[in-house]
Structure formats: C-alpha cells, structure tokens
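# Okay, here's the prediction I keep looking at, along with the sequence it came from:
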Amino acid sequence: MGITDLKGKDTVIQNTPFGYTMSVIGGKWKMAILYVLAARQPVRFNEMQRQVGAITYKILSAQLKELEADGLVTRKEYPQIPQKVEYSLTPKAQTLLPVLEQLCEWGAQNR
C-alpha cells in the first residue's frame, strides 16, 4: 500500500492509508507538537506553548486533545495546586519518529 493506491481506481484520498495518516497528523500544529514531544518528553503545557511558538492556548489545547483521542499523546495530571499536567508520546506515536526524522533530513538537504 502506498502512493499507487489511487492509480486506476475510483478511490478518494480519505479512504487510503495516506488519508488516514493525514487525518491524524495533518494541520498546521500537530507535527510541531509531535516534534517537541519527541525531543523533550514529558512536556508541560506552558513549555509546549513556548516551544511550538505562535500558537494560542485554545488551539494548543484542542490539538493536544485530538492527538490524545487518536492515541498519539498521553496526558498525565498531577493532583496538586497549581495544577501540573505533562504530555508524552504513546508507543503508537513512537512509530512515527522515523518519519519525522526523514522529514528533518529532507528539510536539511533541501533548505
């Protein structure tokens, strides 16, 4: 399965493995969030916001919830005041790390 999934078929991208992958990691911020977590997990929310850059609290929170719902991020809450929450990659997300590394290599070569 791969790029040839669409050749000569009446298949739409959303129904392919590529479509699934893009539904899970697509968008402006998800790959950046995964990149930060891969480099320095566990990461607290405010640290994540600083590392990702120009992302709002609301958008970061929504993206983390989506990544958690898709099984890529775990959220650990500590019962203390002020509230402490840390995010980490799941084993499923760990399988994406070679792909992230390849993207980094491509960027370095084609910058």
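Thanks, I have it. Numbers count the residues shown, from 1 in each chain.

# drop to CA atoms for contacts and neighbour counts, all remaining ones
Fine.

# Relative to the whole chain's centre, how far out is stretch 93-103?
10 Å (Cα atoms, centre = their mean, to the nearest Å).

# what residues does that stretch touch?
Stretch 93-103 is contacted by residues 35, 38, 71-73 when judged by Cα atoms under 8 Å, 6 or more residues apart in numbering.

# ok, and here's another one to check against it:
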Amino acid sequence: MRKSCSTNTINKKQIEENCGIAYTNSILSGRWKLNILAFLLSEKTLRYSELKNLLVGISERMLITQLKELQVDGLVNRISYPEVPPRVEYELTDKGKSLEHILIEMAKWGSTHK
C-alpha cells in the first residue's frame, strides 16, 4: 500500500489522468483480470465457482481480490441472490463489454507473436 500523498502515488495519478494507455494499463493490470474478462465476454454471466474452475491455478484470495478490483473499476457487476446457500454471479458492465474489441485484438496479437 502506498500513502495517498506520496510522490509515487501523485505521479501515478497524474500519468493516468494524462495518458489513456497508462489508465488502461492500470485498470487491466493483474495476472488474472484479462482472463476473467475474457471468460465473462464469452459466457455472459458466471458463478464464482465456475470462474474458479475456469481459472486453473488461481487462489480463492486472488480471485476475490481481482473481482473486487474489477467491480471498483466499473467493469464487472456482482449479482447476489438472497438464497440458501448463497448464490453469486458476475457479469460485465457496459464499460466492461466495451473492451471486447481490445481483448480480441490482444488475443490475435498474442497468437501471432508467441
């Protein structure tokens, strides 16, 4: 955690405000975020357990952290149903869906250059 008044935090904020690439990178950075978004693009909605099974090797703590960050950034909606046992689903917001073209192009580039 960085202090909100540190030089590093101030510089990061300024760069993200003035550079679209830096802002996009800050939102999509994280080992699992792109995979989560890609699975949600293809499946529309997924339960927590379905995401956990699709993301082989991810810990529960990391999945929860990445999903919360995606929610805070406005890319993912968490839908909680008042049932026993509790049921939670995740879906992309309109902002998240707007990344579809970018994710497809990244996948093409990766397939070409790997």
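The structure has been received and is ready for your questions. If you're wondering where the values come from, they're calculated on a predicted model, not measured in any experiment.

# mind putting the contacts of stretch 93-103 of structure 1 in TSV, secondary structure, neighbour count and distance to A108 of structure 1 included?
Putting those into TSV (DSSP: H, G, I helix; E, B strand; the rest coil; neighbours: other Cα atoms under 10 Å; distance: Cα to Cα, whole Å) gives the following:
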residue	secondary structure	neighbour count	distance to A108 of structure 1
Y35	helix	18	15
A38	helix	18	18
G71	coil	15	29
L72	coil	22	26
V73	strand	23	27
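
# Can you pick out the most distant pair from those residues?
Pairwise distances across the contacts of stretch 93-103 of structure 1 peak at 15.8 Å for Y35 and G71 (criterion: Cα to Cα).

# Would you mark the buried spots in stretch 62-69 of structure 1?
Applying a neighbour-count criterion of 16 or more other Cα atoms under 10 Å, one finds 63-68 buried in stretch 62-69 of structure 1.

# I'd like those residues laid out as TSV, including distance to A108 of structure 1.
Below are the buried residues of stretch 62-69 of structure 1 laid out as TSV (distance: Cα to Cα, whole Å):
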residue	distance to A108 of structure 1
Q63	26
L64	27
K65	31
E66	29
L67	27
E68	30
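
# nearest to T21 of structure 1, of those residues?
Distance to T21 of structure 1 across the buried residues of stretch 62-69 of structure 1 (Cα to Cα) is lowest for L67, with 12.0 Å.

# SS state for the most far-flung residue of structure 2 relative to its centre?
Seen from the C-alpha centroid of structure 2, the residue lying at the greatest distance (Cα atoms, centre = their mean) is V84, 27.6 Å away. Following DSSP: H, G, I helix; E, B strand; the rest coil, the label given to V84 of structure 2 is coil.

# Same question for I27 of structure 2.
With three-state DSSP as the basis, I27 of structure 2 sits in helix.

# same deal with V85 of structure 1?
With three-state DSSP as the basis, the three-state label of V85 of structure 1 is strand.

# what separates the nearest residue in space to it that is not next to it in sequence from V36 of structure 1, distance-wise?
Using Cα to Cα, 6 or more residues apart in numbering and skipping residues adjacent in sequence, the residue nearest V85 of structure 1 is E77, 4.5 Å away. Remark: distance between E77 of structure 1 and V36 of structure 1 (Cα to Cα, to the nearest Å) = 19 Å.
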